[in-house]
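> dropping the sequence and predicted coords here.
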Amino acid sequence: MKPAIARTNYLLLRDDGTVHYWFSKFLTDQFANPHTRELSGQSCRLLYRFLASAHIELALRATEGSCLSYDEAKALIALCWRPLPEIEAMGDRAMTRLTSATAGKAPAKLPNAVKPNTVHKRLHHIAQALEFYREVFIDPRIPFSAAREELRSAYGITCDQLRRAIRGTKQSHHLAIKSLPRDKYLAIIEAVFTRPDHLFQAATGRRCRTVLRDRAMTLLACEGLRPGALGNVALRDFQPHRNLLAITDNRAKRSGRVTANTPVLKLGDSVQVNSGSETIITLWPFTVRAIQEYIDTERDAVLRKRLTNRSDGFLFLSDQGEPLKHRSSITLMFNKLGDRLAELGLLDVTNDPYFMEQKRYHFYSYVLRHSAASFFLAEKCREIAVQHGFTMPSDFNDVPDRVKDLMKLRFGWTINSTMPEHYAKRALTDQANVTLMEFNQHLLDAVQARKQYRETGDGL
């Protein structure tokens, strides 16, 4: 199957060029975000190959009041560990052998198996597609309520089995939040602001032509912006006199087509989720200064080179004076920055217990967002403690709700999001470890002082 775009419709085409109507309607009606639509489309393509190779007709199964059997669902779950190109390149016989009871080792142990997080998303998208198919295409054609309830129960069992196969991902655990220690985080900010020529360099080692743009984007990442949001910022969103930045969905401003590779605001165009991505944040003064310097110099120079303004009103532009079109360009910038930070020793691991087997921290744009959230939580708790004479919370349940609400507003989380709790757990775990290391150092210093005292006493 191949994806295609027809105006506002997202289509999945069979090999003969015909439209798979169920999948196409599901993807068009349920998703507005191109990235989510693309991921869900891949899950539908996987389900299509499975149903075709197993000769399963869901419409025929519906007349029997059934969906997938337990073993069929189990085989589908195993298939989700495989890369999609490998699945689509297989013939029906190979697919049958692959999903049989004698297929061999567990899929998760295969050398080319996809990540558990990917499997988790695939299964949830497949379950969502099956439920959509039943509700939209099957239920209206069943005249008897008892038969509808029987089929609803059968689909519920299958979808529940798919959703429970992978019980969450590593991202849901607070220890998986790879935020940098406070001193490393602040040191990177200082280096980015004061020494951009040393950090943003071309392959020749010379100063990068977009050094001021890259510096401003990195400082916004240090403020907590997601990579997609960086390429989504419009010039009018920036309010330097008030130190404010509006985080809004600007995809409609683009003159070109929005694809899965276009940097956009997460959930900005979603009609299915009460998104908290759109917000207004207060910027640090040095971030404001860096953005303004970019606007007055590099950005203005790029626009003056051309007869027409092709910026579409976006803040960060390419060398051609156009908005950043690909997320990969942002990713590449952060990858290069990480290499340079490592060369300068700014990513060296010292006494961090979560990176004991690493010499350096892994660096990518989301590390800065994680670090910003952890720093924000600690600073706000410290401010409230000073104002009201409290002690710093020793348990994440003691973190004031006011701080959690501020984090949701600042970092674009929904009102029901549990992300502040994850960061609170991580921050307080870090604080407990710091306290323990300080106590350990106190004991070592005491032993050393005692040893020196004895040696001095013996020498008298």
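That came in fine, so what should we check first?

> only C-alpha atoms from now on, for both contacts and neighbour counts.
OK.

> show me what the biggest helix by length in the chain is packed up against.
If you go by DSSP state H, the chain has its longest helix at helix 419-459. For helix 419-459, the helices and strands in contact under the criterion 3 or more C-alpha pairs under 8 Å, 6 or more residues apart in numbering; DSSP states H and E are helix 365-388, helix 401-411.

> kindly present those helices as a markdown table, with separate columns for distance to Thr210.
Listed next are these as a markdown table, based on distance: least, C-alpha to C-alpha, whole Å:
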| stretch | distance to Thr210 |
| --- | --- |
| helix 365-388 | 17 |
| helix 401-411 | 27 |
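
> just tell me which of these ends up closest to Val447.
When the helices and strands packed on helix 419-459 are ranked by proximity to Val447, the top entry is helix 365-388, at 32.5 Å, counting by C-alpha to C-alpha.

> can you give me how far the closest one is from the chain middle?
In this view, helix 365-388 has its centroid 20 Å away from the chain centroid, taken as C-alpha atoms, centre = their mean, to the nearest Å.

> could you pull out the buried residues of it?
Within helix 365-388, the residues that qualify as buried by neighbour count (16 or more other C-alpha atoms under 10 Å) are 365-378, 380-381, 384.

> and for stretch 62-74?
62, 65-68, 72-74.

> possible to save those residues as CSV with distance to Met217 and secondary structure?
CSV is the format used below for the buried residues of stretch 62-74 (distance: C-alpha to C-alpha, whole Å; DSSP: H, G, I helix; E, B strand; the rest coil):
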residue, distance to Met217, secondary structure
Ala62, 53, helix
Gly65, 55, coil
Ser66, 53, coil
Cys67, 49, coil
Leu68, 48, coil
Glu72, 48, helix
Ala73, 45, helix
Lys74, 45, helix
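
> structure B:
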Amino acid sequence: MLLHDDGAIHYPFSKYLTDELDNPHTREKASQALRIFYRLLASHNIELAVRALEGRCLTHNECKSLAGLCYRKLKEIELLSNRKVVLLTSAMADIEPDKLPKALQPNTARKSLIAIADYLKFYWEVFLDPHIRSENLRIVLKEAYEQTQDRLKKAIHGTKQNHHLTIRSLPSRRFLELIRKVVLEPESLFLTAGGKTSATLYRDRAMVLVACEGVRPGAIGNIARADFREKYLAIQDHRRRREGRTTTGAPVLKLGDTTRINSASETMLTLYPFTTDAINDYIRFERDPILAKHQRNRSLGFLFLNEKGEPIKHRSSITAMFKRLGERLAQQGLLDIGNDPYFPDQSQYEFYGYVLRHSAASFFLEMKGTEDGVLDSMKTRFGWTMESSQPQRYANRALSDQAGVDLMQFYEQLIADVAAAREME
């Protein structure tokens, strides 16, 4: 939640953070950016709702002022009076903001502007567009908001560096240990708040293993039943399947700036056998029995359903599942950092859905090498465009942290353990 200066809840900001952002690190950065945005609005007496009636968003100069403010640290901005903010963001300022002795890096400032631009897109779609009756005003205001978003995204050219040490992934040995625990001992991980085995144990286990394949958390709730074909899983957009208008919090495939073009996120995965087995177990022991309880099939064709047999409606349900899993992993010591040099100031690894995607990408390169052909195949598997530099970041990380894990040995032992566990049932 974000607050006004008087302590009242800033509802649009808070709704954006709740509905749009699952990753706690991303949410924290976005909230900081919105605090900067709030200081600009408050100091310049800008009311977005009032301007909407005039068909306006932010002016060119206001976008430039906001860019300058993003070069400053949030703690400094919070201490400034409104008058001082106006002075520092005016054309009469003594020094360019990016030339300040303690100015933030361009990449950092640019990310704040992008977060603000994303919020404005959300504000337009959720708070303005549904309530505007005049078609002419809607057209003018939509153009004004798109122009402002474009200005903010282009106001600062970030540095090219995106260091590989910022990747928040688990070491390969810990990643494999987690997979082993999920496959063999799900009863110890997927529990209710009261400590009983979860009614969605098979579903949650399958979803976690799909995440361990590198699938984005939001895309997991978007998978259709028909996308799963023996050992293959298609990742594609299914928002049209949802009844009515897709809500902002619905789990959907990550797309580009427009949904009218194909996204690099659409791909086909060859699943590990233990992931295939987990999905089949979920379909057999949970999904089919849930659907059999109702006269009407409410699934809309989606694979992962809630306890009512309906598609997962909000990404927060997936986030909550990963949060509960993280708590159990921490209790069992599986997130203890030890002497990991990448996290010298932490006692435990952070855990949320994207950590498994990052871990899967790091592990992929560690097993297959870092040649150009492998990097290209990685773009396809993990849903990046062919121009993306993301694989190189993971390659740098893999080269700097060779864990020496034998994938075949791990796989063969895990299969043997699964077979032994089934014989004892």
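Thanks, I have the structure now. Here the structure is a predicted model, which means the values were calculated and not measured.

> circling back: and of the helices and strands packed on helix 419-459 of structure 1, who's closest to Ile280 of structure 1?
Nearest to Ile280 of structure 1 among those is helix 401-411; the distance by C-alpha to C-alpha comes to 7.4 Å.

> give the buried residues for the closest one.
For helix 401-411 of structure 1, the neighbour count (16+ other C-alpha under 10 Å) marks 403-405, 407-411 as buried.

> ok, now stretch 93-103 of structure 1?
Within stretch 93-103 of structure 1, the residues that qualify as buried are 95-96, 98-99, counting by 16+ other C-alpha under 10 Å.

> hmm, who's touching that stretch?
Applying C-alpha atoms under 8 Å, 6 or more residues apart in numbering, the set of residues contacting stretch 93-103 of structure 1 from outside is 50, 53-54, 75-76, 78-79, 87.

> do that again at 10 Å, thanks
Contacts with stretch 93-103 of structure 1, where a contact means C-alpha atoms under 10 Å, 6 or more residues apart in numbering, come from 49-50, 52-54, 71-72, 74-79, 87-90, 92, 104, 107.

> for stretch 307-314 of structure 1, same thing?
Contacts with stretch 307-314 of structure 1, where a contact means C-alpha under 10 Å, 6+ apart, come from 231-237, 250, 252-256, 299, 302-303, 317-318, 320-324.

> same thing with stretch 267-282 of structure 1?
Defining contact as C-alpha under 10 Å, 6+ apart, one finds that stretch 267-282 of structure 1 is touched by 29-36, 223-226, 229, 237-239, 242-252, 265-266, 288, 408-417.

> counterpart of Gln320 of structure 1 in structure 2?
Following TM-score structural alignment, the counterpart assigned to Gln320 of structure 1 within structure 2 is Lys308.

> in a helix, that's where that match is, yeah?
No. Secondary structure of Lys308 of structure 2 (DSSP: H, G, I helix; E, B strand; the rest coil): coil, not part of a helix.

> which residue comes closest to it once chain neighbours are left out?
Counting by C-alpha to C-alpha, 6 or more residues apart in numbering, Lys308 of structure 2 lies nearest to Ile290, which is 7.1 Å off, once chain neighbours are set aside.

> name all residues that make contact with that neighbour.
Each residue near Ile290 of structure 2 by C-alpha under 10 Å, 6+ apart is listed here: 283, 297, 299, 305-310.

> any of the residues you listed buried? List them.
283, 299, 305, 309-310.

> same list (these) but as CSV, adding distance to Leu201 of structure 2.
CSV is the format used below for the buried ones among the contacts of Ile290 of structure 2 (distance: C-alpha to C-alpha, whole Å):
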residue, distance to Leu201 of structure 2
Ile283, 12
Ser299, 18
Leu305, 12
Gly309, 15
Glu310, 17
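
> and which of those is nearest Lys323 of structure 2?
Using C-alpha to C-alpha, these come closest to Lys323 of structure 2 at Leu305, 18.5 Å.
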